[in-house]
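>>> Can you look at this prediction? I've put the sequence above it.
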Amino acid sequence: MRQVILDTETTGLEVQRGHRLIEIGCVELVQRRATGRTFHSYLNPDRAIDEGARAVTGISDEFLLDKPRFRDIVVEFLEFIDGAEVIAHNATFDVGFIDAELARAGVENARLADRARVLDTLALAREKYPGQRNSLDALCKRLGVDNSHREMHGALLDANLLADVYLALTAGQGHLGFADERTPAEVRAVAAEMQILVRPRVLRAPDAELALHAARLEAIDKASRGACVWKRLDAQ
């Protein structure tokens, strides 16, 4: 299974008021393992960033002036997420902004859900931890994910954190025998990577050690007047 962990940063909180994307970050997982492939881009929104958004992201209007617009990166972005399961925290927020940008760019089937299945980790967390705080920071703390380097919000940084949170949140779900879609060759490759010995290696004692062992049993047998259990077993 191919999954894409996605996060975005925006000029403000309300897409209905014309707020825009300023950063997209994606991390690829295949069979619940990070592949090292990412997609990341800052975006020129053609409008000012709200003060609150500047405070949490550290991104300034000036920084984005020479960055590409969404229409410039939309083909590469869609190629990265097409056919995958897209995983986002509070997915309604991210998907709403992406859908608005797709429509603005004139993309056919201008909805993310037309390109990929979407999974919301906030909904998963609320189901698993009802009545508790389920922000990304709260989940990192609860699930033991190190987020000490998260001084500001950032799309790629948060996507990497969310990948760890998602794997911890859903631990065990990919290991049921009837749900495992891996081929035997893939299973063997994973076993080799994890240094699992599929066939036990037999180490035989050298002759010198066998001689010492026999001498020791003989000494025990003499001391116990023929009651050495191991010698009787060897004789059977």
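Looks like it arrived, so ask away.
>>> can we go C-alpha only for contacts and neighbour counts from here?
Will do.
>>> Can you give the contact residues for stretch 161-169?
5, 27, 32, 88-89, 121, 125, 136, 139-140, 143, 145, 147 (C-alpha atoms under 8 Å, 6 or more residues apart in numbering).
>>> Find the residue at the geometric middle of the chain.
residue 163 (3.2 Å; C-alpha atoms, centre = their mean).
>>> Included below, for side-by-side comparison, is a second structure:
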Amino acid sequence: MSDREVLLDTETTGLEAAQGHRIIEICCLELRNHVPTGRVLHRLVDPGREIDPEAERIHGITRASLIGKPAFGEIADELLAFLGEDPIVAHNAPFDIGFINAELARLDLPPIDPARAIDTVALARRRHPGLPANLDALCRRFGIDISMRTTHNALLDCQLLAQVYLELLGGRQPGLGLAPAARGAVRGARAAAPPTRRPRPIVPSAEELAAHRAFIASIEGALWARLEPETYGSATTPR
């Protein structure tokens, strides 16, 4: 079984692919063992239509900024090659897969099987039932910095979702996956060389000793005076 997954996010001209809305930004981020490898596909796309004002308010991408960008048909082969046959991780996966399949249908290309998708919204709701499952809420819950997320952006959202996805899977820290032999070597090294603590003796000053002797002398029948009469004097010293 492949350890590769592709994390995916899109921005669109509106919310309904069935109403002719189109993809305007797409980002794919490669994961190995759930951790980003650094391989990224990020493209802006000219949708050939206007962007709904509400959608523009959310992602901040204007129609004018997309003039001259490639159409979806020009990046389709590159996108499909990057996706390969591996699982696709997306936040609200039915939305992203639905838009990609609508674009592929316009090109008479076969759709992506929705069964390939891993929906992190569904994953979050199973792990934290009753709590908000939007990306901002999940980032706050897991202590992930979202100060840069002033608008939705497919590239930034992918980078944030990669961290959220790792937390939803149990929070395994990348780079700590030691092989069994390495783990054994670490345990052996710890057993062979246990940590040592340097003693820190406390030595009272002459003034502190004198004050203590005077205090003991003021106690009638003091135990310390019986045990060490040469130090504290008679145990019958009156108060």
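Here it is on my side, so go on. These numbers come from a predicted model, not from an experiment.
>>> Now, of the contacts of stretch 161-169 of the first structure, which are buried?
5, 27, 88, 89, 121, 125, 136, 139, 140, 145 (16 or more other C-alpha atoms under 10 Å).
>>> so which helix or strand takes in the residue nearest to the centre of the first structure?
Using DSSP states H and E, residue 163 of the first structure sits in helix 155-169.
>>> how big's the offset between that helix and the second structure?
Compared with the second structure after fitting, helix 155-169 of the first structure deviates on average by 0.6 Å (mean C-alpha distance after the TM-score superposition for the first structure).
>>> picking up where we left off before, please tell me how far the residue nearest to the centre of the first structure sits from residue 89 of the first structure.
According to C-alpha to C-alpha, to the nearest Å, residue 163 of the first structure and residue 89 of the first structure sit 10 Å apart.
>>> Show me which helix runs longest in the first structure.
Determined from DSSP state H, the single longest helix within the first structure is helix 207-223.
>>> Helices of the second structure, residue ranges please.
So, for the second structure - with DSSP H - the helices run 53-59, 72-83, 93-106, 120-127, 135-141, 154-168, 180-192, 206-217, 223-227, 229-232.
>>> Make a markdown table from those helices and add distance to residue 114 of the second structure to it.
A markdown table is the format used below for the helices of the second structure (distance: least, C-alpha to C-alpha, whole Å):
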| stretch | distance to residue 114 of the second structure |
| --- | --- |
| helix 53-59 | 24 |
| helix 72-83 | 13 |
| helix 93-106 | 7 |
| helix 120-127 | 14 |
| helix 135-141 | 21 |
| helix 154-168 | 19 |
| helix 180-192 | 36 |
| helix 206-217 | 80 |
| helix 223-227 | 83 |
| helix 229-232 | 88 |
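>>> most neighbours per residue, which of those?
helix 154-168 (a mean of 20; mean count of other C-alpha atoms under 10 Å).
>>> now it against helix 120-127, angle please.
30 degrees (axes from the mean of the first three to the mean of the last three C-alpha atoms, to 10 degrees).
>>> re the thing from before, in the second structure, what stretch matches the longest helix of the first structure?
Following TM-score structural alignment, helix 207-223 of the first structure has no partner segment in the second structure.
>>> List the buried residues for that helix?
217, 218, 220, 221.
>>> Mind putting these into a markdown table with distance to residue 63 of the first structure?
Formatted as a markdown table, the buried residues of helix 207-223 of the first structure follow (distance: C-alpha to C-alpha, whole Å):
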| residue | distance to residue 63 of the first structure |
| --- | --- |
| 217 | 81 |
| 218 | 84 |
| 220 | 83 |
| 221 | 86 |
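>>> Looking at the residues you listed, which is nearest residue 43 of the first structure?
residue 217 (78.7 Å; C-alpha to C-alpha).
>>> if we can go back for a sec, select, from the buried ones among the contacts of stretch 161-169 of the first structure, the two members most distant in space.
27 and 125 (19.9 Å).
>>> quick one: contacts for residue 7 of the second structure?
Residue 7 of the second structure neighbours (C-alpha under 8 Å, 6+ apart): 28, 29, 30, 31, 88, 89, 90, 158, 162.
>>> wait, which of these is closest to residue 66 of the second structure?
Comparing the contacts of residue 7 of the second structure against residue 66 of the second structure with C-alpha to C-alpha places residue 28 closest, at 19.1 Å.
>>> roughly how far is stretch 55-75 of the first structure from the heart of the chain?
25 Å (C-alpha atoms, centre = their mean, to the nearest Å).
>>> same question, stretch 139-157 of the first structure
With C-alpha atoms, centre = their mean, you get 13 Å for stretch 139-157 of the first structure.
>>> can you tell me the distance between the two ends of that stretch?
15 Å.
>>> Remind me what the longest helix of the first structure packs against, helices and strands.
On a contact count with 3 or more C-alpha pairs under 8 Å, 6 or more residues apart in numbering; DSSP states H and E, helix 207-223 of the first structure meets helix 229-235.
>>> Other residues contacting stretch 104-115 of the second structure?
Residues contacting stretch 104-115 of the second structure (C-alpha under 8 Å, 6+ apart): 73, 76, 94, 97, 100, 101.
>>> how does it look with 7 Å?
By C-alpha atoms under 7 Å, 6 or more residues apart in numbering, the residues outside stretch 104-115 of the second structure that reach it are 73, 97, 101.
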